[in-house]
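Participant: kindly generate the corresponding structure for this input.
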Amino acid sequence: MSMQVIVSQMAELFILLFLGYFLYKIHIIDDNFNNNLNKLVLYVTIPCMVVGNALSITKYASLSTVGYVFLIAIATFLLLPIAGYLIAKMLKVPQQDMGLYVFMTTFSNIGFIGFPVMKSIFGDAAIFYTTVFNMVFNMSVYTYGLYIINMGSEAKIDVTWQKIMSPATYSCILALIVYLAHFHAPHVITHTITTVGDITTPLAMMIIGATLARIPFKTVFDEFRLYPYTILKQLVLPIIAYYLLSSFIKDPLILGVTLICIAMPVGNSAVLFTNLYGGNNELAAKSVFITTIISIITIPIIVALFLA
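Facilitator: Okay, here's the model as predicted:
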């Protein structure tokens, strides 16, 4: 495993985050602009990223392997909310933040740091499997993810069919069709869609930085419940998952990808969703920041224990 790859990805993430923080402080980004950036990412750039990934694939696995990985990914995203709920109960999370903690445990940062970290650990062969998990992630986060993040909140999100069948949901369905059909668009189309999708990460991280800029910097580290939460989410949970998964996933590559997906830090979607639909966006931004820092230690530990 190349530690240099992980460290460089984390460094890039934090530079983008602090750029958003700085731009908010000098009033180039304000709350209204930040909310509009949220909508741009959720409704335009993420769909382009999902479809662009599918259009760019050149090596295809067998249909049976695709189905097998999809089933594992679906099972993972169905079981993680249970783990998130148990962790939140153990930490005595306030009722109004219960849904957010379950959401953060379920939807980790597979998209940005997931791909380069998987490649550094397993090589190019892991990219397809990570793409499958990313597809299931997007289909899940825009469907029952809306219900999860709303759990325990006094300000109820009006979950409608229009919200569930969002542009990102349609893009996941389209990406699956594109992959199964082995469809390739003209280069100019694929390149344009991929280019738009590529701005997802910088925009998402600047949104998190701008969200953090709303609160005094010294309070970023005062959410003490996040420290045991991070250890439970990114160390204890993957260790338990390994012993459960290894009993029925015999392919070491699929097992490793699944395990690292579970061990990833909290995803940007926690901040994007709380900004757009309401909720404790300060807690969400703090969780992304802190879990990502600690993942520099926890991911190598998981690899050393089970995947080296």
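Participant: every contact and neighbour count from this point should use C-alpha atoms.
Facilitator: Fine.
Participant: skipping adjacent residues, who's closest to the spatially most central residue of the chain in space?
Facilitator: Centrality entry for the chain: nearest residue to the mean C-alpha point is Asn109, 2.9 Å, by C-alpha atoms, centre = their mean. Spatial nearest neighbour of Asn109, chain neighbours left out: Gly267 (3.8 Å); criterion: C-alpha to C-alpha, 6 or more residues apart in numbering.
Participant: that neighbour: neighbour count?
Facilitator: Residues contacting Gly267 under the criterion other C-alpha atoms under 10 Å number 26.
Participant: quick one: residues contacting it.
Facilitator: 104, 107-110, 288 (C-alpha atoms under 8 Å, 6 or more residues apart in numbering).
Participant: in PyMOL, how would I select the buried members of these?
Facilitator: In PyMOL syntax, the buried subset of the contacts of Gly267 is picked out as below (16 or more other C-alpha atoms under 10 Å):
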select buried, resi 104+107+108+109+110+288
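Participant: in helices, which of the contacts of Gly267 appear?
Facilitator: Mapping the contacts of Gly267 onto helices (DSSP state H) picks out 104, 288.
Participant: make CSV out of the contacts of Gly267 and add distance to Ile260.
Facilitator: Converted to CSV, the contacts of Gly267 look like this (distance: C-alpha to C-alpha, whole Å):
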residue, distance to Ile260
Met104, 15
Phe107, 13
Ser108, 10
Asn109, 10
Ile110, 9
Val288, 17
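Participant: before we go on, could you also do this sequence so I can check it against the first one:
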Amino acid sequence: MHILSTMAMLMLTLAIGYGLNKMQILDEQTNRQLSRLIVDVTTPLLVIASVASAQGDDTTKVMGLLYFGMGLYATMPIIAYGLVRLLKVEKYHRAVYAGALIFSNNVFMAFPIIKALYGDTALFYTSVLHMPFNLVFYTLQMQWMRRLAEKDGLISPVKSDTLRHRLHLIFNNGIFAVVIAFFLFITGTTLPHVLQQTAAFIGNTTMPLAMLIVGSSMASYSLSAIAQEPKIVLFTFVRLVVFPLVAYIFFSSFVQDPMVLGIITVTLGMPAANILAMAAAPYDNQNKIATLMVGFSTIAAMVTIPLMLLVMG
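Facilitator: So this is what the prediction gives:
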């Protein structure tokens, strides 16, 4: 019953976000500004605040999640590349389709669901698990998309994309927050009470804000355009159904902690990350597919996520 009530709450928040867009209270510009607030401020503070509930937990569990995350983000690009080749995706769309399989929408979808289901400790564990996300995205994924655009002659090779700029993108506020939280956990250090309360107070706005933005963004997606790109449906099925199902069956045989199993399964069953569409925006031949993939997978997730959670029990 807890799962059903949690999903009902999240769905209603999405619906309100959708309605606010139609009422022109939320628009694309507002969504962009609020997204930056969530990514750069509220989520990092939420991660730092969440470590307090994990103090005293088994350190080996956290280290195991960190190592698993490294293995996951080393393996997923190989699997994704194999699938785009196997399914004969056009060369200029391969980076987008592969990225949709590798990178899930953790901040705007997984975090609210995991916090609602398992609490703050699980949120900290999830942050540790997905620490390699930025590193892989801003190196491998961005480079792949840029190289395909250069080969198509849509852009000239850019030399201004310096190592310093790339490092600035990789080591953002989210990464720093996870590192701080990880340090606090390993050393057993606690923040002063007023700082802990402030971080939690601001961080807890992440869930409602994120779901409102996702709902608002859904109002701008056109499902009719999906008919022109049938591979989007196929890759969405792999992203939302095949990945979490295989993960749940495979890992349930040896992962004893139901919360850890839930974190792995839920994050692998999320829609494609919003950041994929943002990164593809400069490249005309990739932008449309990325936007449709993010939009359609988000809408489809409204059906698959409740089913996934019910199967997990």
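Participant: quick check: TM-score for this pair?
Facilitator: With the length set by TM-score structural alignment, normalised by the length of the first structure, the two chains reach a TM-score of 0.76; 288 aligned residues with a C-alpha RMSD of 3.4 Å.
Participant: confirm Ala155 of the first structure sits in a helix?
Facilitator: No - read with DSSP: H, G, I helix; E, B strand; the rest coil, Ala155 of the first structure is coil and lies in no helix.
Participant: residue contacts, it?
Facilitator: 278-279.
Participant: swap in 6 Å and give it another go.
Facilitator: For Ala155 of the first structure, no residue meets the contact criterion (C-alpha atoms under 6 Å, 6 or more residues apart in numbering).
Participant: check Met264 of the first structure too.
Facilitator: Taking C-alpha under 6 Å, 6+ apart, one finds 108-109 in contact with Met264 of the first structure.
Participant: that one maps to what in the second structure?
Facilitator: Aligned by TM-score structural alignment, Met264 of the first structure pairs with Gly269 of the second structure.
Participant: from Ser220 of the second structure, how far off is that match?
Facilitator: Counting by C-alpha to C-alpha, to the nearest Å, the gap from Gly269 of the second structure to Ser220 of the second structure is 23 Å.
Participant: hmm, back to that, list just the nearest of the contacts of Gly267 of the first structure to Pro167 of the first structure.
Facilitator: Phe107 (18.4 Å; C-alpha to C-alpha).
Participant: grab the nearest non-local neighbour of the counterpart of that closest one in the second structure.
Facilitator: When the two structures are superposed using TM-score structural alignment, Phe107 of the first structure falls opposite Phe103 in the second structure. Counting by C-alpha to C-alpha, 6+ apart, Ala273 is the residue found nearest to Phe103 of the second structure once chain neighbours are left out, at 5.6 Å.
Participant: what about the one you found, how many residues nearby?
Facilitator: With neighbours defined by other C-alpha under 10 Å, the count for Ala273 of the second structure comes to 25.
Participant: show me which positions of the top helix by length along the first structure end up buried.
Facilitator: Criterion DSSP H: the longest helix present in the first structure is helix 63-90. Judged by neighbour count using 16+ other C-alpha under 10 Å, the buried positions of helix 63-90 of the first structure are 66, 69-70, 72-74, 76-77, 80-81, 83-85, 87-88.
Participant: do the same with stretch 5-18 of the first structure
Facilitator: Counting neighbours by 16+ other C-alpha under 10 Å, stretch 5-18 of the first structure gives 5-6, 9-10, 13-18 as buried.
Participant: JSON lines please, covering those and showing distance to Thr58 of the first structure.
Facilitator: JSON lines is the format used below for the buried residues of stretch 5-18 of the first structure (distance: C-alpha to C-alpha, whole Å):
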{"residue": "Val5", "distance to Thr58 of the first structure": "24"}
{"residue": "Ile6", "distance to Thr58 of the first structure": "25"}
{"residue": "Gln9", "distance to Thr58 of the first structure": "25"}
{"residue": "Met10", "distance to Thr58 of the first structure": "28"}
{"residue": "Leu13", "distance to Thr58 of the first structure": "28"}
{"residue": "Phe14", "distance to Thr58 of the first structure": "32"}
{"residue": "Ile15", "distance to Thr58 of the first structure": "32"}
{"residue": "Leu16", "distance to Thr58 of the first structure": "30"}
{"residue": "Leu17", "distance to Thr58 of the first structure": "33"}
{"residue": "Phe18", "distance to Thr58 of the first structure": "36"}
